[in-house]
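Trainee: Here is a sequence together with a model predicted from it:
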Amino acid sequence: MYRILVPVDADSDRARGQAAFVAELPTAAENIEAIVTHALTPEEIDAPDELQSVDRIETVRLVRDYLEERDIAVELAEGSLPPADGILELAAEFDVDHIAMGSRKRSPTGKVVFGSVAQQVLLESDVPVTIVGAREA
């Protein structure tokens, strides 16, 4: 089984792009398991216990549902803060083969530098990292 970590933020278009990337991989339904994660913000962490669940996050549900509709196995995992460290910890914990990160649109000059989370994950990950663009609904 090929395991892909899909860390999502609050942007639905980026999450959709990440889900589409995973679903479009060859033999995705037969051989891929996606671990979808989101690092709860301080506000989400301060919420009542029953609300502190990663599946409460809209983008997590969006990716989970998109992949499950395409018969791809999905597991949810709560990330920790700071996000880049949490992503790297989950990659090791779940022994993933790949990480599919979302990214914002950037100017030609801005494309040289990714966001701080993506950049840290790219530089410190022991597995391949793919930066995926957004897809609108």
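Mentor: Ah, there it is. Numbering: from 1, shown residues only.

Trainee: okay, CA-based contacts and neighbour counts for the rest of this
Mentor: Fine.

Trainee: Work out for me the element the residue lying closest to Asp55 once chain neighbours are set aside sits within.
Mentor: Sequence neighbours aside, Arg61 is the residue nearest to Asp55 in space, at 5.9 Å (criterion: CA to CA, 6 or more residues apart in numbering). For Arg61, the enclosing helix or strand under DSSP states H and E is helix 58-69.

Trainee: Show residues contacting that helix.
Mentor: 8-12, 15-16, 18-19, 22-23, 36-38, 54-55, 73-74, 76 (CA atoms under 8 Å, 6 or more residues apart in numbering).

Trainee: here's the one I want to compare it with:
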Amino acid sequence: MKDVLLGIDQSVERAVAQAETVLDLFDEDETHAYLLHDFVDNPEGASVVQVDAVKRAAEIFEEAGVSVDLREGSGEPAESIIQHADELDADAICIAGRKRSPAGKMLFGSVSQSVILNTDRPVLICSAADESA
């Protein structure tokens, strides 16, 4: 059994790309997907089950027969992804890259870069068909 943690943001398109990438690379019968959405700011107390991107990724996995667990975190996304991956002893992490200018990366940081640099687990970076990572 391969446990894969997917760090899912608000983008349905990126979540679909992540789910499809995991299905392309891992055997459906031997994969367990953990879908993590990190609420950086959640004053309304939303739940992971309310996030459209998470719901769509879960549907894709369930249609393929992959077992799915939903998780939520709060705070800095990269730290949350790494923490959950460590708690689960995940075999891999899958995150969605997004196109940013060099200045944007410097100003806002890069979750993808931070995860890659701060974990010893394999990290898959994927993007929606109409985006470049």
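Mentor: Cool, got the structure. Values in this document were obtained by computation on a predicted structure and should not be read as measured data.

Trainee: Distance check, the alignment partner in structure 2 of the residue nearest to Asp55 of structure 1 against Ala17 of structure 2.
Mentor: Aligned counterpart of Arg61 of structure 1 in structure 2: Lys55 (TM-score structural alignment). Between Lys55 of structure 2 and Ala17 of structure 2 the computed distance is 14 Å (CA to CA, to the nearest Å).

Trainee: These two: who's more crowded?
Mentor: Ala17 (20 against 16; other CA atoms under 10 Å).

Trainee: which residues does that one contact?
Mentor: Here Ala17 of structure 2 is in contact with 96, 126-129 (CA under 8 Å, 6+ apart).

Trainee: Tell me how many other residues crowd the spatially closest residue to Leu81 of structure 1 that is not a sequence neighbour.
Mentor: Sequence neighbours aside, Ala39 is the residue nearest to Leu81 of structure 1 in space, at 6.1 Å (criterion: CA to CA, 6+ apart). The tally of other residues near Ala39 of structure 1 (other CA under 10 Å) stands at 22.

Trainee: Show me what Ala39 of structure 1 aligns to in structure 2.
Mentor: By TM-score structural alignment, Ala39 of structure 1 lines up with Asp38.

Trainee: Comparing the longest helix along structure 2 with structure 1, how large is the average distance?
Mentor: Secondary structure assigned by DSSP state H gives helix 12-25 as the longest helix of structure 2. Its matched residues in structure 1 lie on average 0.9 Å from helix 12-25 of structure 2 after superposition (mean CA distance after the TM-score superposition for structure 1).

Trainee: Next, the residue of structure 2 most remote from its centre: secondary structure please.
Mentor: The outermost residue of structure 2, judged against the average C-alpha position, is Ala103 (23.9 Å), by CA atoms, centre = their mean. Using DSSP: H, G, I helix; E, B strand; the rest coil, the secondary structure recorded for Ala103 of structure 2 is helix.
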